[in-house]
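S.K.: Take a look and give me a structure for this.
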Amino acid sequence: MKIITEKSALLKPLSHIQGVVEKRNTIPILSNVVIKADEDGLSLSATDMDIDILEKFNCNVINPGSVTVTANIFYDVVRKLMDGSEIQIEFNGGTASLISNKSKFQLPVLPVEDYPNLNQDDLPINFKVTVDELCKLIDKTKFAISMEETRYYLNGIYIHKHDKKLIAVATDGHRLARTSISLPSGADLINGVIIPRKAIYEIRKLIEDFSHDDQVSISLSDSKIRVKISNTIITSKLIDGNFPDYEKVIPKNNDNIVKLDCLVFSESVDRVSTIFSDKSKSVRLSLSKNNLSLEANSPDTGSASEEIGITYDKDDISIGFNSRYLLDVTSQIGSGDLIMALKDSGSPALISLPDDTESLFVLMPMRV
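M.R.: Here you go, the predicted structure:
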């Protein structure tokens, strides 16, 4: 095998590949990337046995062939080469050589025959969304994915259909995020699937290089999801579990409505929570007529308080929230107004946007 390509053409697909590969692996060959050259160009592929990735691009193929090399070392070598460099990769048995300008690397290889076959079977449900739509489904919800492995069914984003909408939900038991887009053609057969956290992050990283209106092809079965954009395909196993009935935790009778500037509120929360060594400590919100007082107290590092103007004309309420959770929500809203609906100091808050009726967030209160 012998190919010639440029750094820029090789680096981007390698960055996608090395995100899938686990650096520490009990099966040595799973730390490798498969490089295959043929008349169609060069393909790079890898798997961790849960997620597969395949990426193809054009290059000068002098001799076809295939080889596997350690993914993270290969990526680091290419990343550190001079921008605009021409790269020659050659394998004649033994080791693979990479030559660029006056640099030469000899990389150990493992047999391609020992690498697991990537499953490219057809999946029954097929539809398309734009990059912008897929970004919305992921970005508005991924921060609420649970990190606790014991509740594995919360370790991803739940995708399902309802009332001609494709809905994405994530929760860790302390907060919940939900958003939706119009149901794409072909997605009406979805019963509900849970896409794992790692797959979510790799898909999001992949699509950020494309325009908002580019099309993403999505295929689903009961156990797998496949996402294809341009010449890259990511296939992942789905989480085999039942997502809880999240509708039960969305407040229905929160009548104390607060309207405030999201950016002003976010900056205020960030300032008062500076006294905490981490952002997981609670901030007390005290509401009175058209006024919000924020307070943070730590026996070790002091206290902070700040007041901001709001639109509110109901009874006084004092309630505490995890400051990091508040900042996670405000980061998804950005500028503009935020609507917070409260019931009392011990009940969940419902946060929404006046100009986005498809998205909502639920936060459980904390004792302060």
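S.K.: rest of the way, CA atoms for contacts and neighbours
M.R.: Will do.
S.K.: In the protein, which helix is the longest?
M.R.: helix 7-20 (DSSP state H).
S.K.: what's that one packed up against?
M.R.: strand 41-47, strand 51-57, helix 71-80, helix 197-207 (3 or more Cα pairs under 8 Å, 6 or more residues apart in numbering; DSSP states H and E).
S.K.: by contact count, what packs against the helix or strand harbouring A37?
M.R.: Per DSSP states H and E, A37 falls inside strand 32-38. Strand 32-38 sits against strand 41-47, strand 60-63, strand 65-70, with contacts defined as 3+ Cα pairs under 8 Å, 6+ apart.
S.K.: One more, please, to line up against the first structure:
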Amino acid sequence: MLVPAKVLAAAAKAFAGVAEVEISMTGQDEKFGGGLLGLSGGGLSTTTRLLDPQFPNFRALMPKEFEAHADLQAGSFLEAVKRVGLVAERDTPVKLTFADGQVTIEAGTGDEAHGVEVLPVKWTGEPMTIAFNHTFLLEGIAATGSPAARLKVVSEIRPAIVVGLAGDGEPVPGYEYLIMPIRLSS
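M.R.: Sure, this is the predicted structure:
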């Protein structure tokens, strides 16, 4: 069974002092995805819907060839995206513009708050602007566990890949993070 991680983390905190926790589960229903999981004990109880165990075929989305890539210092890039992301509404993308050895990170629109950061970057390819959900971008870069990361892109509207970089600048094997860009309105 697949259980949402946030639910399990919250349940672990809530039931930390409970000696015994009872787990119950309803049957899987193919039409509606997973069943329900219930946890109870110590006068507390919680219920959550199980996740559908059928994942999309993400391997079909993984690009094989790339038009460009950016080598980023993970720490400074993450901090800049976090700062700029503070002004991003829930569904507002963070725009990355790569050109001339730098990346301009922007979020916010119109009369709302607007954030901009510029960082040096090793960019290989034609100048490009691509946008992502800032939370997904942060998670992908942070999960590399590397001091540097590479963002490999095909185009502004095709899936991109994030990989960690070793000290010699070579990709760290075993980790690829697929991230879907957000189409920008003209």
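S.K.: With distance to V362 of the first structure and mean neighbour count added, can I get the helices and strands packed on strand 32-38 of the first structure in a markdown table?
M.R.: Shown next, in a markdown table, are those (distance: least, Cα to Cα, whole Å; neighbours: other Cα atoms under 10 Å):
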| stretch | distance to V362 of the first structure | mean neighbour count |
| --- | --- | --- |
| strand 41-47 | 36 | 23 |
| strand 60-63 | 53 | 16 |
| strand 65-70 | 43 | 22 |
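S.K.: Tell me which of these lies nearest to R284 of the first structure.
M.R.: When these are compared by Cα to Cα, strand 41-47 sits nearest R284 of the first structure, at 45.8 Å.
S.K.: nearest to V216 of the first structure, of the helices and strands packed on strand 32-38 of the first structure?
M.R.: Across those, the minimum distance to V216 of the first structure, taken as Cα to Cα, is reached by strand 41-47, at 19.3 Å.
S.K.: Report the angle between that closest one and strand 65-70.
M.R.: If you take axes from the mean of the first three to the mean of the last three Cα atoms, to 10 degrees, strand 41-47 of the first structure sits at 40 degrees to strand 65-70.
S.K.: Nearest residue to the middle of the first structure?
M.R.: By Cα atoms, centre = their mean, the first structure has its centre lying nearest to Y201, at 3.2 Å.
S.K.: just checking, what residue in the second structure corresponds to that one?
M.R.: Aligned counterpart of Y201 of the first structure in the second structure: none (TM-score structural alignment).
S.K.: circling back: which of the helices and strands packed on helix 7-20 of the first structure is buried the deepest?
M.R.: strand 41-47 (a mean of 23; mean count of other Cα atoms under 10 Å).
S.K.: Pull the distance from it to the chain's centre.
M.R.: 22 Å (Cα atoms, centre = their mean, to the nearest Å).
S.K.: That one to helix 7-20, inter-axis angle?
M.R.: Using the same axes, to 10 degrees: strand 41-47 of the first structure against helix 7-20 is 20 degrees.
S.K.: Show me the helices in the second structure, by range?
M.R.: Using DSSP H, helices in the second structure cover 5-14, 74-85, 134-142.
S.K.: Give me the contact list for the second one.
M.R.: Which is helix 74-85 of the second structure. 94, 105-107, 114-117, 119, 134, 138, 141-142, 146-149 (Cα atoms under 8 Å, 6 or more residues apart in numbering).
S.K.: out of those residues, which are buried?
M.R.: Buried members of the contacts of helix 74-85 of the second structure, scored by 16 or more other Cα atoms under 10 Å, are 94, 105-107, 115-116, 134, 138, 141-142, 146-149.
S.K.: Looking at those, which is nearest L178 of the second structure?
M.R.: I141 (10.9 Å).
S.K.: corresponding residue for the closest one in the first structure?
M.R.: Under the alignment (TM-score structural alignment), I141 of the second structure pairs with T330 of the first structure.
S.K.: and the gap between K205 of the first structure and I73 of the first structure?
M.R.: 20 Å (Cα to Cα, to the nearest Å).
S.K.: want to try a markdown table for the buried ones among the contacts of helix 74-85 of the second structure, with distance to A9 of the second structure as columns?
M.R.: Formatted as a markdown table, those follow (distance: Cα to Cα, whole Å):
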| residue | distance to A9 of the second structure |
| --- | --- |
| V94 | 28 |
| I105 | 32 |
| E106 | 32 |
| A107 | 31 |
| G115 | 32 |
| V116 | 34 |
| H134 | 23 |
| L138 | 20 |
| I141 | 22 |
| A142 | 19 |
| S146 | 25 |
| P147 | 27 |
| A148 | 29 |
| A149 | 28 |
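S.K.: Restricted to strands, list those residues.
M.R.: 94, 105-107, 115-116, 148-149 (DSSP state E).
S.K.: which one among the residues you listed gets closest to P63 of the second structure?
M.R.: Nearest member of those to P63 of the second structure, counting by Cα to Cα, is A149, at 17.4 Å.
S.K.: That closest one against V162, yeah?
M.R.: Yes - under the criterion of Cα atoms under 8 Å, A149 of the second structure is in contact with V162, at a separation of 6.8 Å.
S.K.: Give me the common contacts of these two.
M.R.: In contact with both A149 of the second structure and V162: I141, using Cα under 8 Å, 6+ apart.
S.K.: ok, the counterpart of I105 of the second structure in the first structure to I203 of the first structure distance?
M.R.: I105 of the second structure maps onto L294 in the first structure, with residues paired by TM-score structural alignment. Distance of L294 of the first structure to I203 of the first structure, computed by Cα to Cα: 37 Å.
S.K.: ok, now V20 of the first structure?
M.R.: 10 Å.
S.K.: do the same with I159 of the first structure
M.R.: For I159 of the first structure, the distance to I203 of the first structure - Cα to Cα - is 15 Å.
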